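1. got a predicted model here, sequence first, then my questions.
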Amino acid sequence: MEKHIRIKFKSYDFRIIEKLILNLINIIYNTNTKIYGPTPLPTKKERFTILISPHVDKDARDQYEICTYKRIIELIIFDFKTIENLMKIKLIPGISIKINILNKI
């Protein structure tokens, strides 16, 4: 019985995502699993403008930007050993992971 698993990665640093995905692919490579991805999703940019003057001087402002990078991988797993290997992956701080198990007929 095959399982479809969709893993979504989110981080402020794209290098962390790439490092974890390479680690994931190296672990899964020797198992009986099909890997689709990593597919980059659109980058979300948040911009903040802050007044740096303590007075009413509206010209003195700084602008900051935070970029959120996202990647998605879809796995088709044919055996339980692959799921055990997925549980052994060491997570890196600064990354958010969401795992969805899809029921496809």
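-> Now that the structure is in, tell me what you want to look at. Numbering: from 1, shown residues only.
2. going forward, measure contacts and count neighbours with C-alpha atoms only.
-> Noted.
3. break down this structure into its helices, ranges please.
-> Along the chain, the segments classed as helices by DSSP state H run 14-28, 80-87.
4. and the comparison structure, right after this:
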Amino acid sequence: MEIKTNAKIRIRLESFNHELLVSSCRKISETLDITSLNSLGMVTLPTSKRIYCVLRSPHVDKDSREHFEIRIHKRILEINYDPELPIIDLLTKIDLAPGVFYRICLS
């Protein structure tokens, strides 16, 4: 009796543009639909915001300020698969859009 263990891969995606992030997740899931996966799940993480306050004129008006913010959108793709499949080779060959940062974690 053979017991097959399932391997797990987590891909963490980050981007300033949420549309690029969604299209990258869709591209990864379409690429992995070819193989026989046990499960593929997407987890949406909270969006982090950085807010910067800048004086409009540093020498005169202290009351005149501008606020800028940067939003970082994050997703995690969790993939359960059989270790015999070449999933890692497929993931490294995927060409994602520029502006999407991703990390592949094996467990």
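-> Yes, it's here. The shown structure was predicted, so the numbers you read here are calculated from the model rather than taken from an experiment.
5. could you find the closest non-adjacent residue to the aligned residue in the first structure for residue 6 of the second structure?
-> Using TM-score structural alignment, the partner of residue 6 of the second structure in the first structure is residue 2. The shortest distance from residue 2 of the first structure to any non-neighbouring residue, by Cα to Cα, 6 or more residues apart in numbering, is to residue 78 (4.6 Å).
6. circling back: deepest in the core, which of the helices of the first structure is it.
-> Stretch with highest mean neighbour count among the helices of the first structure: helix 14-28 (a mean of 15; mean count of other Cα atoms under 10 Å).
7. identify the residues contacting that one?
-> Contact with helix 14-28 of the first structure is made by 9-11, 38, 69, 71, 82, 85-86, 89, 91-92, 94-95, as judged by Cα atoms under 8 Å, 6 or more residues apart in numbering.
8. and if we set it to 7 Å?
-> With contacts defined as Cα atoms under 7 Å, 6 or more residues apart in numbering, helix 14-28 of the first structure is touched by 9, 11, 69, 82, 85.
9. out of those, who's nearest residue 46 of the first structure?
-> Nearest to residue 46 of the first structure among the contacts of helix 14-28 of the first structure is residue 69, at 11.7 Å by Cα to Cα.
10. how far away is that closest one from residue 51 of the first structure?
-> As defined by Cα to Cα, to the nearest Å, residue 69 of the first structure lies at a distance of 27 Å from residue 51 of the first structure.
11. which ones are touching residue 49 of the second structure?
-> Residue 49 of the second structure is in contact with 69-72, counting by Cα under 7 Å, 6+ apart.
12. residue nearest the centroid of the second structure?
-> The residue lying closest to the centre of the second structure (Cα atoms, centre = their mean) is residue 13, at 1.1 Å.
13. that one contacts residue 77, correct?
-> No: at 8.0 Å, residue 13 of the second structure does not count as touching residue 77 under the criterion of Cα atoms under 7 Å.
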